[in-house]
Structure formats: C-alpha cells, structure tokens
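> Dropping the sequence and predicted coords here.
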Amino acid sequence: MHPIRTLPWMALLLCCAACTPAPEAVAPVRREPVELVDPRLPSITVSGDESGAAAWNWQPPRRELAGTDLALAKREAARALAQGRLFADADAAIPLYLALQQLDPQDPQVAAGLEKSLRALLARGERALADADDQADALSLAGEIAAVARTVAPRDAGVIAYLGRVDLSDQLWRLNAEGERALRKGGAGEDIDTALRAFREVLILRPDQPRALQGLAAAESALIR
C-alpha cells in the first residue's frame, strides 16, 4: 500500500486558506429619511433672483377676441365675474377682461370690470388665508391667487399688502413644519432645541397661533421627560 502524498501545490492552497482572514462585515449604509414636500403647497414659477410672493408668476389663459363681437365678450366677462369664475380658464372673468383691455386699453367698462374682478379675487384670497395656518389646500389657493393678483396689478396697494400676508403665512407654515419634523425625529436634545426655536419664532410673528402653541407645548413636554 502506497503512502498518501500531499502535492506541494495542494499544501500551499491549504496553507493560504488557513491564513486568509475572514471578510469583514460591511456596515449597512445609513440613509437619512427623505422629507416629503406636501404636494398641496403652492407650486409657483420663480424668475430672476426674487423670492417669496414677489417672485410668483401667473400666465393668463389666452382668449383670442380679434374679429369677435366685443360687446358679447364683455357680457361673457361680466357673467363669469357674477358666477365667481375669476381666473381658472380662458373663459373666466380676469383673462377675458385682460384680453379686452389689450384691444382697447381706454375702455372704462373693461377697466371697471377688471377692477371688480381684482377685488373679488383678493377677497377670496383673504378667505383662504384665514385657514392657511393649518390647511395646506388653503395656503396653496392663497398662493395661486397671489400669483394672479400680482400679474393683474403688481403696483396696487391692496395687492402688495395681500402678497405680504401670503409671504408671512408661507413662512409660518414652513417654520411649523420644521418644528414638527424635529419633534418626529425622536426627541434628541438638538432636535428639541430646533423645534422650540421654530415654534417660538412663529409665535413672535403671529402670537397665539394655535398650531405653534400646540407644537411648543409638545416640545416643552419632551424636554422635561
């Protein structure tokens, strides 16, 4: 019976296998959670270096009136205004009055109709702002109205004041959202500080706002746990 001989290259392989360290476990990649933007918040076209309400733009739907009965178009615009159809499509009051104004900038009837439409628009915007502290849909509508109003009459005092109020509501929403995100992260000291700062800043800008007061109370409660 012949003795079993280990070939030199096999011995080398066995030696290498014994000496090779086990592969190190790869640490899992930690991914930061992605903050989703509420799709109902205003989505506004921004141009240039402007920011906030001053940068919002609205392109009026085009309504071709050349060769049509202008008296009929005026009646359509007045009817749209009476029905509260202000800007959504080319048959709404503001796009119609703007198209009529292009044809005859001096027409007093058109100017009066556009002015009434603008005031109705701002009144609707104020109603939206009343709910914009805690309703994203209301803030979105207020921002859309701001874009329309700025296009129609950017130098109008009422429009300028309204744009400022929309800017403030947008700022407060984002501060509240920042504080609420910090609270949801689990209550680390730095997160609580962020939440407290955000809610307190809201209350400086709008004292007694219920959403910020509720958030501040939650942050202070988490701080003493």
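On my side now, so go ahead.
> When you work out contacts or count neighbours from here on, use the C-alpha atoms and nothing else.
Will do.
> Contacts only, for residue 159.
When contacts are counted by Cα atoms under 8 Å, 6 or more residues apart in numbering, residue 159 touches 122, 146, 149, 150, 153.
> Top of these by number of neighbours, please.
Greatest neighbour count in the contacts of residue 159, by other Cα atoms under 10 Å, goes to residue 146: 30 neighbours.
> Thought residue 162 was touching it, still the case?
Yes: using Cα atoms under 8 Å, residue 146 is in contact with residue 162, at 7.3 Å.
> Can you redo the contacts of residue 159 as a markdown table, where the extra columns are secondary structure?
Shown next, in a markdown table, are the contacts of residue 159 (DSSP: H, G, I helix; E, B strand; the rest coil):
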| residue | secondary structure |
| --- | --- |
| 122 | helix |
| 146 | helix |
| 149 | helix |
| 150 | helix |
| 153 | coil |
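> how close does residue 169 get to residue 81?
Distance of residue 169 to residue 81, computed by Cα to Cα, to the nearest Å: 27 Å.
> Same check on residue 223?
53 Å.
> Those two: which has the busier surroundings?
Higher neighbour count among residue 223 and residue 81: residue 81, with 22 against 15, using other Cα under 10 Å.
> and that one, what element?
If you go by DSSP states H and E, residue 81 is part of helix 70-82.
> Likewise for residue 180?
Applying DSSP H and E as the criterion places residue 180 in helix 157-184.
> quick one: buried residues of that helix?
Neighbour-count burial for helix 157-184, counted by 16 or more other Cα atoms under 10 Å, picks out 159-160, 162-163, 165-170, 172-173, 175-180, 182-183.
> next, the one to line up against it:
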Amino acid sequence: MLSKVDRKTLKYCLWSAGTALTAAGFLAFLVAPGRTPKEKRAPFIGRNYAHRGLHRIDRSIPENSLPAFEAAARIGYGVELDVHITRDGELIVFHDDNTKRLCGVDSRVEDMTWSELCKLRIAGTEYGIPLLSEALEVLGTHCPVIIELKRGPRDREMCRKTYALMKRYGGRYCVESFDPGIVFWFRRHAPEILRGQLAYDPAEMV
C-alpha cells in the first residue's frame, strides 16, 4: 500500500511524464515534414554542396561571401547559406549571431542596421556582408540553394520577407532552421516549400 509521500511522488512523476510527452508531441507537430513527394526532393539529392559557399581555409575567399558563392556556382555545386534579419529589416547572409569572429566588431547582427553592417569587411578581406538578394543574383538558378534561417526575436518578419523574396527567385531552394517555430511558419504559410528541422548532436553540447 502506498504512503502519502509515495502517492505524491507517483503523482508528480506521472504529471512530469505527461508534460514531457505533451511538449514532445507539440514539437513533433510543429516540425513534422509530412510526406515529401520524390520529385520535390530529387533536385537536392546526389549533389555536392558548398557549406557557406566555396570558401578557402586561408580566408582569402571568406565564408558566406559573394566570391564564395560565385566559386560554387561556377563548378555546379549547390550552396548552403545562413540568413539573419537586420535591425532595419534587411535580409543578410552571415553565419554568426555576432560579428566579432569574422569582422572584429563585437556587436550582435540583430542590433545593427544594414548601413552599419555593409561597412564591415569579412576576415580582413575587401569583401563585405552580402544581402540575400545579392547572393541569389550571383548564384543564378542552376544550382539548388539551402537556406538556414537563424533564430532571433523577429523570426516571423524574417520568414515573411524570405518567402516573399524567394517567390521571385526562379531556382530550386529549401529552408531549414534549428528553431522549430521557423520550420512551423513555413509549414503553415508555405507548405509547398521543402523544409528541414536542424538539431544539435547532444555530444557536442557537453
């Protein structure tokens, strides 16, 4: 027979388990990809991809720069790139949340305007941070593009503006994010777009 303490412990455990299952179910609902037609996946399969463009280790052609995208497109590689939204609502291509590592300025991307960001140089080169529209123009429409949307306080605006821009783009693309809310936005508002949920390897977080 259970004591009062045991009953309380059991009730708490059951409540915790139920809460965890509910949260897991809701997350699964947000990101569930559903059945993706083979013809929608086909353009992205069996290709080489240049992660953040075809950049060089010595940084003479830096990551997520227009020359890196040009180099990838020239040899027919697909491209993965990263998108942030600036304080004044522009879509830029940049990986980090902070410009310190690549530009030497300790500032968060989301706190800067486009006019401030476009003055920065990437990794000491002559190349600046590109707009997403500029990157797409350089890439053309022959190679598939994987767009990672970076999480931030203005996710919905970023999603809306990215979708509006990509509707005018004639090439093949898909979107991905570590943020389930971003993936869900595209599921709800643009279900025709191929999307993917990114996840961290738990071993890398220890």
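Looks like it arrived, so ask away. None of the values given here were measured: they were computed from a predicted structure.
> TM-score of the superposed pair?
TM-score of the superposed chains, computed with TM-score structural alignment, normalised by the length of the second structure, equals 0.25; 83 aligned residues with a Cα RMSD of 5.4 Å.
> List the buried residues in the helix holding residue 81 of the first structure.
In helix 70-82 of the first structure, counting by 16+ other Cα under 10 Å, buried: 73, 74, 76, 77, 78, 80, 81.
> Now for the residues you listed: which two are most distant?
73 and 81 (12.4 Å; Cα to Cα).
> Residue 121 of the first structure reaches residue 149, doesn't it?
Yes: under the criterion of Cα under 8 Å, residue 121 of the first structure makes contact with residue 149 at 7.4 Å.
> Buried residues, the longest helix belonging to the second structure. List them.
Ranked by residue count under DSSP state H, the longest helix found in the second structure is helix 4-31. Under the neighbour-count criterion of 16+ other Cα under 10 Å, helix 4-31 of the second structure has 30, 31 buried.
> going on from that helix, what's the next piece of helix or strand?
Assigned by DSSP H and E, the successor of helix 4-31 of the second structure is helix 38-41.
> Which neighbouring elements make contact with that next one?
Under the contact criterion of 3 or more Cα pairs under 8 Å, 6 or more residues apart in numbering; DSSP states H and E, helix 38-41 of the second structure touches no helix or strand at all.
> What helices and strands are in contact with the helix or strand hosting residue 83 of the second structure?
For residue 83 of the second structure, the element it lies in under DSSP H and E is strand 78-85. On a contact count with 3+ Cα pairs under 8 Å, 6+ apart, strand 78-85 of the second structure meets strand 49-51, helix 66-74, strand 91-93, strand 145-149.
> again, 10 Å this time
The helices and strands touching strand 78-85 of the second structure, judged by 3 or more Cα pairs under 10 Å, 6 or more residues apart in numbering; DSSP states H and E, are strand 49-51, helix 66-74, strand 91-93, helix 132-139, strand 145-149, helix 155-167, strand 173-177.
> Can you give me the buried ones in the second one?
This points to helix 66-74 of the second structure. Quick answer for helix 66-74 of the second structure (16+ other Cα under 10 Å): 66, 67, 68, 69, 70, 71, 72, 73.
> can you tell me how far the third one sits from residue 158 of the second structure?
So that's residue 68 of the second structure. 24 Å.
> Find the residue closest to residue 96 of the first structure in space, skipping its chain neighbours.
residue 77 (5.7 Å; Cα to Cα, 6 or more residues apart in numbering).
> Distance check, the one you found against residue 192 of the first structure.
From residue 77 of the first structure to residue 192 of the first structure the distance is 54 Å (Cα to Cα).
> same thing with residue 78 of the first structure?
Here residue 78 of the first structure is placed at a distance of 54 Å from residue 192 of the first structure (Cα to Cα).
> Same check on residue 138 of the first structure?
Distance, residue 138 of the first structure to residue 192 of the first structure, by Cα to Cα: 28 Å.
> Over to residue 221 of the first structure?
Distance, residue 221 of the first structure to residue 192 of the first structure, by Cα to Cα: 10 Å.
> Which one's more surrounded, these two?
residue 192 (25 against 11).
> Check whether the more buried one really touches residue 182, as I assumed.
Yes: in this structure residue 192 of the first structure lies within contact range of residue 182 using Cα atoms under 10 Å: 6.6 Å.
> any shared contact partners between those two?
Both residue 192 of the first structure and residue 182 are contacted by 198, 219, under the criterion Cα atoms under 10 Å, 6 or more residues apart in numbering.
> Which single one of the contacts of residue 159 of the first structure is nearest to residue 199 of the first structure?
Using Cα to Cα, these come closest to residue 199 of the first structure at residue 146, 25.6 Å.
> Surely the closest one and residue 158 touch.
No: using Cα under 10 Å, residue 146 of the first structure is not in contact with residue 158; the gap is 11.1 Å.
> Can you check which residues contact both of those two?
residue 122.
> just to revisit the earlier point, give the intersection of the neighbour lists for residue 121 and residue 149 of the first structure.
Shared contacts of residue 121 of the first structure and residue 149, defined by Cα under 10 Å, 6+ apart, comprise 94, 159.
> Pull the contacting residues for residue 16 of the second structure.
Going by Cα under 10 Å, 6+ apart, residue 16 of the second structure touches 10, 22.
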